[in-house]
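Student: Coordinates only, no sequence provided:
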């Protein structure tokens, strides 16, 4: 009551504002208006439409513009924003700006006309730090004040990662008073050296800074340093921290404390054994620091444990009398089966004790391994659910490996048979086999090769027989068939055709017989609702595996599809990748983007010829180092019904194997062999980094050395939004 008495006028005005929209006319907007405003809910929109008819014509009946921009920005990078004007006949003055905490840090401006998308380039400052970043894009009518056609404001994600930082150490494990030698390699997004100074820190297991090098200069993007551990270090994982303009990278190293023995006991054996192996085999060795072998007596004990029996259980032992520096050992797998029924997942431990006869020294050592089952796993690669587009090719890959994803050996693959089938479920409910292939065993083709060789010999003899003046019909009657199989020998033309077919088939199956991976393409019928994929594997050792997968049709209300595929098997920097864009409708043009490391690199438009209006268009894209290790092409087009149809494809790029490197070891220069000369050959001006370690240390694979896989993992760290 007090509110009504004190604010009667306010109540009347409020009631009047509620009544006026109810009397307004219907502006003809659909019920799903993007602004969420119902009919007549705001009378001011009518005046805006009347006063700005050139700008607001059909504004809410269909989209007027499209903005494509990455959500991630990095310091020092060029931020690209692609703007397209869809249905406005006059030019639009588009301005894009980047803002950090409300302050503009970069901007770009350009006039854009309908049908020709433009890329706005915004240079992100190199000194940018973390904060709240936003992208603001607005389109205005040229030559007017306040004639805003569209306005977009989007929040962006700032990533401090703008470099690939690789840290290499000379050892996987260190002890007190040892020198830690390490090398830091810094590459930008274009895989070029980063030449600015970096900050390096040494952290103990509690992350306390033990030493630091501020503003350390680089040499062609490489920093080589070393430091000495204390005699009694804190045991644990120490860290080498690299800090560059806000980006931080920490490499952990294992630090222990041990005292060097008079001689070492070494056990060399595989880290994994199959439960079908006949024995646990390896090599037991003893060696002094001067590489002299240890001679005497040795005892080797075998222990085993699993999840059911978590404690080490003694199995058996072997005694070597005498022990001569290095000897082979073998423990039958049956001895383990007597202790543990199920060996899958079990761990074994070998403990050795060597008594050196000359100095009467005893030293011990151990090694551990894991036993895995030998079952074969067959699976379709990719992330389900699998999606296909009716009427367009569908690509799939099937892989065969052990159950822990370890690859099968070539010998096992050569003796295997793989059958792959694809069945389409049509919209009518009927089924149709659209793909069926069998990869036979390699030895099954021996009879076919022998028959082709016999046919070749027959043709040679027939030519010699005909050259002597005899009739070929008499020769054919007696010798033109194989007595064992009863098959007629092939003529020369048939023989050439058969050998070509056999060569193409072997090339098609080569990757499977080497790596256990088979890639195939299915031609999907137009009216397909679902796709069923099956694969079955069996080999001559009795291993059997199978895989099933379901693919669903891509949803499109009007059954319009666009797809992109490639005919290039490999992509290397400096070469071209060929893409094929196809559609099931007549499109005048399409646009495509090239993206890598979550950034847009290139945007273009392709117009199809009016005379042909072919359903397939070929596009060639040059590959740059900025696209490594993989890039994505996004293809999209706009239909007359204002629908945007798109497709994308990811292409891996080999960006780290461009230069050939040659290493030559010259042992003839110093005849005392106290020094070794190394000769390196490659591109002029290149930096060579050499790391020399003992063979058994390198065999540990402790992660301290650079490898092809470690470099690729660092490069792929730029993309953190993978499916």
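Tutor: Looks like it came in fine. From a predicted model like this one, the values you see are computed outputs, not experimental measurements. Numbering: from 1, shown residues only.

Student: switch to C-alpha atoms for all contacts and neighbour counts from now on
Tutor: Will do.

Student: just how off-centre is the longest helix anywhere in the chain within its chain?
Tutor: Longest helix of the chain, by residue count under DSSP state H: helix 492-515. When distances are taken as CA atoms, centre = their mean, to the nearest Å, helix 492-515 is centred 30 Å away from the chain's centroid.

Student: Beyond that helix, next helix or strand please.
Tutor: The C-terminal neighbour of helix 492-515 among helices and strands, as given by DSSP states H and E, is strand 517-523.

Student: contacts for that following strand?
Tutor: By CA atoms under 8 Å, 6 or more residues apart in numbering, the list of residues contacting strand 517-523 from outside reads 391-400, 422, 434-435, 509, 511-512.

Student: Select only the buried ones of those in PyMOL?
Tutor: Selecting only the buried entries of the contacts of strand 517-523 in PyMOL, with 16 or more other CA atoms under 10 Å as the criterion:
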select buried, resi 392+393+394+398+399+400+422+435+509+512
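
Student: in the longest helix of the chain, what counts as buried?
Tutor: By neighbour count on 16+ other CA under 10 Å, the buried set for helix 492-515 is 495, 509, 512, 513, 514, 515.

Student: Over to stretch 309-327?
Tutor: For stretch 309-327, a neighbour-count test (16+ other CA under 10 Å) marks 313, 315, 323, 324, 325, 326 as buried.

Student: need the contact list for the fifth one.
Tutor: Right, the one you point to is residue 325. Here residue 325 is in contact with 285, 286, 287, 293, 294, 295 (CA under 8 Å, 6+ apart).

Student: how about a markdown table for the buried residues of stretch 309-327, with distance to residue 175 added?
Tutor: As requested, those are exported to a markdown table (distance: CA to CA, whole Å):
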| residue | distance to residue 175 |
| --- | --- |
| 313 | 31 |
| 315 | 33 |
| 323 | 30 |
| 324 | 30 |
| 325 | 26 |
| 326 | 26 |
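
Student: next up, a second structure to put side by side with the first:
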């Protein structure tokens, strides 16, 4: 009687290892024909076999009946005060296993360990609690498998290195302003959230450093209130000018926030200019305005001088060239028209794209005998449009499966188009494929019409049986489908590639009502599979929300019954499960609950074993809406103080919530400094926890 037991180990780090053939390491343990295991064992590393002939290797693999039996998934990143998960999927018709995972530091110091019995056709998570006191060092993950009938007999032993990262918190510092002067109070908050978006409650240490790096103030062991620490620092009368640093230390994680300190004394009057930050090189003129702030006890009068300078973007300030100088009538608030044709003539350039125009205003007061100057710069950008496909120049598609992507349009310097310009724009995508016989086949066009035009109007003329309600519903569906492109200039396309396709070519054309027309092209090649078997993962959830489910669609070109998936976010395995279907199917749908650990985005990797024993996988990335989930009511009570020197704010929200109020002058809001609490800063802090590093997987195999 011939017995042959095959064990396959795949350890995937950063999720992408399962998608790359070179990252798959298959460990196969075989037995002799008489059923005895050789003393030394035979371990076959599939990627390392000499590829004498690809077909011979495939025949040899099928002859040996090398089928994967379980898949282990873990992360290559270890963080303090987190739960490290090792997901193990035992495929059906596989023997039970006793799994043991350990994290070792240095020469044998064990940090955490977990043991579990893995049954056939199930998914298990080995949970390893990482202490908060770990430090930087050489960490390794050991994964061992034992026979349940013979616990002393090790079936495999794998080991891989882990990368230590001290960041385990999302830290954001909010200050009352970006630029301070001498004698001011620097009021700031430190907002700390954990990986699961819960507030951090352990003590932290905060420092205030001057530009030379000297510690000016230290707040040790500050306990956050609902994850927030509020502090105040008074600047000296003669502070060093430059960038001051607010440093936050939580365990080994260090976060720094910069503020600017200047020596400033309140003058009798000020000059405040304003102008657009960008203008197109096709514009003839633009408006630069000036407003002055005078002491209310004096009547201001004087004269004004306006100078226009220009220089290339990459040059220094000394390269400014004088374009014009005028003396318009003085007014406390006036506007000035800058002629770009005059700038072209003065600098001797046919195009101003890539130039900076500075408007300097000098106001002289007769009463004080003082002159105040202020300037503002405007960058000239190219009016040329950039129309491209997102992603790699050469994409990969799976024959017979849906193919989707994004195409976007913007100005040449990555500035977004206005919604008014996009409303009159249209896009036409023309996909074509080349099949295995070399024949060219054109697929149906994808048309994005301009606002007010509908693709369904043409179908309604052909279909005489359609009623007005159906026609109205089609128009509403088109407005919802093309609404994203008309707001942002990004369009998400999707179509199905024929089964016999070998190469794919997509040409896209953009044109709008202003006469601009650009085109783009993308090419794609077919995904390689030894047995022409593919799986495809898609989602109908555009944005996941906490407490809700994300709907996942799994498609294949063969009948499948058992599938497994792993969810990863911020470089750590969050969740893994195994599902089954009563009968073989090529399309199934399942849902995944969205938790706070998946913010700001998570990746789901689905794995299926084909009938030929080939491990197939595909992934999808879904963003998560993780903040602005609760409503806060703010009411201003102005009748409490009749002197109008104070304003009372009343907030209403859920019990136990921390409410912080920060007031900002409207003139400072236009600068969009990084001191305010904005959604982009929150997302940026969360995305810093994503370890966008190279893949690392278990590359050593020992008995």
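Tutor: Yep, it's here. Note that the structure is predicted; figures quoted are calculated from it, not measured.

Student: what's the TM-score for these two chains?
Tutor: For this chain pair, the superposition-based TM-score is 0.85 by TM-score structural alignment, normalised by the length of the second structure; 643 aligned residues with a CA RMSD of 3.1 Å.

Student: which ones among the buried residues of stretch 309-327 of the first structure are found in strands?
Tutor: Among these, DSSP state E puts 313, 315, 323, 324, 326 in strands.

Student: these two touch, right, the last one and residue 285?
Tutor: Yes. Counting by CA atoms under 8 Å, residue 326 of the first structure sits close enough to residue 285 to count as a contact (4.1 Å).

Student: what do those two both touch?
Tutor: Here residue 326 of the first structure and residue 285 have residue 293 as joint contacts, going by CA under 8 Å, 6+ apart.

Student: quick revisit: the longest helix of the first structure packs against which elements?
Tutor: If you count contacts as 3 or more CA pairs under 8 Å, 6 or more residues apart in numbering; DSSP states H and E, helix 492-515 of the first structure packs onto helix 410-414, helix 446-467, strand 517-523.

Student: Indicate which one of those is closest to residue 18 of the first structure.
Tutor: strand 517-523 (60.3 Å; CA to CA).

Student: Which other helices and strands does the helix or strand just after that closest one contact?
Tutor: The helix or strand immediately downstream of strand 517-523 of the first structure is strand 528-539, counting by DSSP H and E. Counting contacts by 3+ CA pairs under 8 Å, 6+ apart, strand 528-539 of the first structure packs against strand 376-380, strand 416-426, strand 544-553.

Student: okay, the angle between strand 528-539 of the first structure and strand 544-553?
Tutor: Orientation of strand 528-539 of the first structure against strand 544-553 (axes from the mean of the first three to the mean of the last three CA atoms, to 10 degrees) gives an angle of 170 degrees.

Student: Just the element for the equivalent of residue 397 of the first structure over in the second structure, please.
Tutor: Counting by TM-score structural alignment, residue 397 of the first structure corresponds to residue 406 in the second structure. Secondary structure from DSSP H and E places residue 406 of the second structure in strand 402-411.

Student: tell me the SS of residue 681 of the second structure?
Tutor: Under DSSP: H, G, I helix; E, B strand; the rest coil, the three-state class of residue 681 of the second structure is helix.

Student: re the thing from before, quick check: the two most widely separated of the contacts of strand 517-523 of the first structure?
Tutor: Largest separation among the contacts of strand 517-523 of the first structure by CA to CA: 391 and 400, giving 28.9 Å.

Student: what about the alignment partner in the second structure of residue 152 of the first structure, which SS state?
Tutor: Aligned counterpart of residue 152 of the first structure in the second structure: residue 158 (TM-score structural alignment). Following three-state DSSP, we place residue 158 of the second structure in the strand state.

Student: Might one say that residue 158 of the second structure is in contact with residue 702?
Tutor: Yes. Taking contacts as CA under 8 Å, residue 158 of the second structure lies within contact range of residue 702: 6.6 Å.

Student: Which of those two has more residues huddled nearby?
Tutor: Taking other CA atoms under 10 Å, residue 158 of the second structure and residue 702 do not tie; residue 158 has more neighbours (19 against 8).

Student: can you tell me the mean distance of the longest helix of the first structure from the second structure after alignment?
Tutor: Its aligned residues in the second structure lie a mean 2.9 Å from helix 492-515 of the first structure after superposition (mean CA distance after the TM-score superposition for the first structure).

Student: Pull the residues that contact that helix.
Tutor: Applying CA under 8 Å, 6+ apart, the external contacts of helix 492-515 of the first structure come out as 407-410, 413-414, 439, 452, 455-456, 459, 517-518.

Student: From these, list the buried ones, please.
Tutor: Buried by 16+ other CA under 10 Å: 407, 408, 413, 414, 439, 452, 455, 456, 459, 517, 518, out of the contacts of helix 492-515 of the first structure.

Student: re earlier: pick out whichever of the ones in strands among the buried residues of stretch 309-327 of the first structure sits closest to residue 446 of the first structure.
Tutor: residue 326 (43.2 Å).

Student: Return the residues in contact with whatever residue of the second structure lines up with the closest one.
Tutor: Counting by TM-score structural alignment, residue 326 of the first structure lines up with residue 333 in the second structure. Shown in contact with residue 333 of the second structure (CA under 8 Å, 6+ apart): 289, 290, 291, 292.

Student: now the strands for the stretch 51-200 of the second structure?
Tutor: Secondary structure of the stretch 51-200 of the second structure (DSSP state E, counting those that start in this stretch): strands located at 70-73, 77-78, 83-90, 97-105, 109-118, 122-129, 139-147, 150-164, 170-175, 179-181, 185-193.

Student: what's the spacing between the first one and its chain's center?
Tutor: What separates the centre of strand 70-73 of the second structure from the centre of its chain is 27 Å, taken as CA atoms, centre = their mean.

Student: Repeat that for stretch 348-357 of the first structure.
Tutor: Distance, centroid of stretch 348-357 of the first structure to centroid of chain: 43 Å (CA atoms, centre = their mean).

Student: Excluding sequence neighbours, find me the nearest residue to the counterpart of residue 228 of the first structure in the second structure.
Tutor: With TM-score structural alignment as the criterion, residue 228 of the first structure lines up with residue 234 in the second structure. Leaving aside its sequence neighbours, residue 234 of the second structure sits nearest to residue 185 (CA to CA, 6 or more residues apart in numbering; 4.3 Å).

Student: tell me the contacts of the counterpart of that neighbour in the first structure?
Tutor: In the first structure, the residue paired with residue 185 of the second structure according to TM-score structural alignment is residue 179. Residue 179 of the first structure makes contact with 226, 227, 228, 229, according to CA under 8 Å, 6+ apart.
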